[in-house]
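**Student:** What would the 3D arrangement of this be:
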Amino acid sequence: MQRILKYTITEPYINYTIEKFLLEQGYTRKIITHLKKYENSITLNDKWAYVKNKLSLNDILVVTLTEPIENNIVPVKLDFKIIYEDEDILIVNKPAFMPIHPSLNNYDNTLANALTYYFQSKKESVVFRCITRLDRDTTGLCIIAKNKLSASILNAQTKNRQIHKTYIAICEGEVNDCGEIEAPISRKEESVITRCVDFEKGDYSKTLYKKLRYNKKADVSLVQLKLLTGRTHQIRVHMKYINHPLIGDFLYNPNNTLMNRQALHSYKLSFIHPISHEKMDFMAPIPNDMQTLL
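**Tutor:** Below you'll find the model as predicted:
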């Protein structure tokens, strides 16, 4: 796969080295080292350039990202919905019961398998890089990076809490109109998967919530949630902590069988595009099983 990026040098970057300029555009030193392996991967005014070359006003810098594909993911035709796609990113509405990556018991039923098939059908070779991961049973929006550069920039945005995610959940009982949950989370002793609130050993965790609707007959609340930290199972653990566990959550609410999965959906995504720097906003409708329960 190749991604060609063209830059016209403006006044703030006069006398920058190419390396310094690329670092400011979000390239990592690892990506710059990778570029050096390929002839003409960096050209300045149509001539092969070194990263120590200096830039002048109105110079044309072209970077060709070449990425050999070493793909051992089995392509499988699976149902999923694409919300948006360009040369650098893909936004997917992930269905329920679909893991993100292949594992021992999920070799050919994952989002990685589905996208490998999709890209091959388009005669594209793309390394699978999921930026915003979701649990197997959680539905909703995921960002996929289609090249090294977009992945690097989006991962930095994730680390800096610049990718804003809003979730929708259905919880037991009538939840307060709004509030915040500030309770540290750690792995439960003797468990690889289960998390719990632990004020001695846990990592700082904070969740904001807002009740959108209450169904008195079913005694369930539709709740909007925003994460201010990114701990594993954070929403599920925090809602259990305030005695409003998620419907259908076999791990943290095993006695509730109103749904056959946890009622959790990644509803909104907002972030800055890694290459164009445009503000991106996406929404995915509440899935049918959650709508039916409401």
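**Student:** Every contact and neighbour count from this point should use C-alpha atoms.
**Tutor:** OK.
**Student:** Please name the residues that touch the residue nearest to Lys81 when sequence neighbours are not counted.
**Tutor:** Distance criterion CA to CA, 6 or more residues apart in numbering; nearest residue to Lys81, sequence neighbours excluded, is Asn93 at 5.3 Å. By CA atoms under 8 Å, 6 or more residues apart in numbering, the contact set of Asn93 is 80-83, 139-142, 284.
**Student:** Could you pull out the helices in the stretch 151-294 of the chain for me?
**Tutor:** Counting by DSSP state H, counting those that start in this stretch, the stretch 151-294 of the chain has helices at residues 234-241, 288-293.
**Student:** Among those helices, show me which one is buried the most.
**Tutor:** For the helices of the stretch 151-294 of the chain, average neighbour numbers computed from mean count of other CA atoms under 10 Å are highest in helix 234-241, which has a mean of 22.
**Student:** Another sequence for comparison is provided below:
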Amino acid sequence: MKRVGEWLEIDIPVDWANNTVFHILTQKLGASKALIQKWNNTSAIMKNNHKADVNHQLIQDDQLCLHIFKEEDYGVIPEDHAIEVLYEDDHLLIVNKPAGIDTHPNEANQRGTLANGVAYYYQTCGLKIRVRHIHRLDRDTSGAVVFAKNDLAHSLLDQELQTKKIKRTYISIVNGRLSPPNGVIKKPIGKDRHHPTRRRVSPKGQSAVTHYHTEHYDQKKNLSVVSLQLETGRTHQIRVHLSSIGHPIIGDTLYGGDKKLLQRQALHAAMISLTHPISHKSIKVEATFPQDILSLLPK
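**Tutor:** Now for the predicted structure:
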């Protein structure tokens, strides 16, 4: 598979031959039926330089082309602010989100978000494509965020996220010493009816599972550096779970954290690993720590 202008070209190998376009797109590429229908309706599928129907048969050395690199509206207002790129190719962009900004707008024409900065970055690179975030981080959480650069990558990465194939490792600094130092927190999370944005552990909430591992304990400061991985992606999951076991994240006043050392929650999405949706290569990216958290980590 290779990019040629606005098209993704696929030369049909012998083991893909004698199947329909629809079979190749669903079973070999993993595209969703909804996406294929969209391509079919917009003449975005070509076979040997001619418009193809999804029921067309393909033989060895046929050329199947998908119009996935076309110009699109950004979907957000481009805004000039620094973007730290951790990884980029024709299909993916992974950036290091700073603390203190939203991942994406929550209302029309909102500015100041990571997505606004990504749109501006695309603009400066001569790209006119939609800003598609695959997941999000809380406003005051820093770290790696993945964006898809076309609708095929978006569809496939969404599937990876749903099937838990995208692995994210967070680093947090919490009060106290965890006992046991490593473990799994399995507590359902629901909305707190007494607070508009807070979540809480609730028997009637959605299932939530967090794995944690103590990386370091500072006896003098009574602080632990903890790495965490999520099996589920509930709102505020790490923050709620750590608070529920008596070890709130420092700076996280919403869930009982102390602001003496930090003015925001000490939570950073430090690493992300995934399988590239097109090449199927393993990608592992680390996001550098912001200075406020770095100053609290052991030297």
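**Student:** which of the contacts of Asn93 of the first structure still touch in the second structure?
**Tutor:** Checking the contacts of Asn93 of the first structure against the second structure (both residues aligned by TM-score structural alignment, their matches' CA atoms under 8 Å), the contacts still present are 80-83, 139-142, 284.
**Student:** Return the members of those classed as buried.
**Tutor:** 139-142, 284 (16 or more other CA atoms under 10 Å).
**Student:** Alignment lookup: Asp218 of the second structure to the first structure.
**Tutor:** Alignment note: Asp218 of the second structure maps to Asn215 in the first structure; criterion TM-score structural alignment.
**Student:** Contact partners for its match?
**Tutor:** With contact set as CA under 8 Å, 6+ apart, Asn215 of the first structure has these partners: 221, 294.
**Student:** So what does Gly155 of the second structure match up with in the first structure?
**Tutor:** Rather than Gly, residue 155 of the second structure is Ser. In the first structure, Ser155 of the second structure lands on Ser152 (TM-score structural alignment).
**Student:** same deal with Lys33 of the second structure?
**Tutor:** Per TM-score structural alignment, the equivalent position to Lys33 of the second structure in the first structure is Arg29.
**Student:** and its match, what does it touch?
**Tutor:** So Arg29 of the first structure contacts Leu23 (CA under 8 Å, 6+ apart).
**Student:** any idea how far it lies from Phe21 of the first structure?
**Tutor:** Distance of Arg29 of the first structure to Phe21 of the first structure, computed by CA to CA, to the nearest Å: 12 Å.
**Student:** Equivalent analysis for Ile153 of the first structure, please.
**Tutor:** Ile153 of the first structure is 15 Å from Phe21 of the first structure, where distance means CA to CA.
**Student:** do Ala183 of the first structure as well
**Tutor:** Ala183 of the first structure sits 42 Å away from Phe21 of the first structure, taking CA to CA as the criterion.
**Student:** How about Arg195 of the first structure?
**Tutor:** 43 Å.
**Student:** Settle it for me: which of the two has more neighbours?
**Tutor:** A side-by-side neighbour count of Arg195 of the first structure and Phe21, using other CA atoms under 10 Å, places Arg195 first with 21 against 18.
**Student:** tell me the contacts of the counterpart of that one in the second structure?
**Tutor:** For Arg195 of the first structure, the aligned position in the second structure is Arg199, judged by TM-score structural alignment. Contact partners of Arg199 of the second structure, counting by CA under 8 Å, 6+ apart, are 189-192, 235-236, 240.
**Student:** mind redoing it with 7 Å?
**Tutor:** 189-192, 236, 240 (CA atoms under 7 Å, 6 or more residues apart in numbering).
**Student:** Over to Trp7 of the second structure?
**Tutor:** Trp7 of the second structure makes contact with 65-69, according to CA under 7 Å, 6+ apart.
**Student:** Many thanks, I have nothing further to ask.
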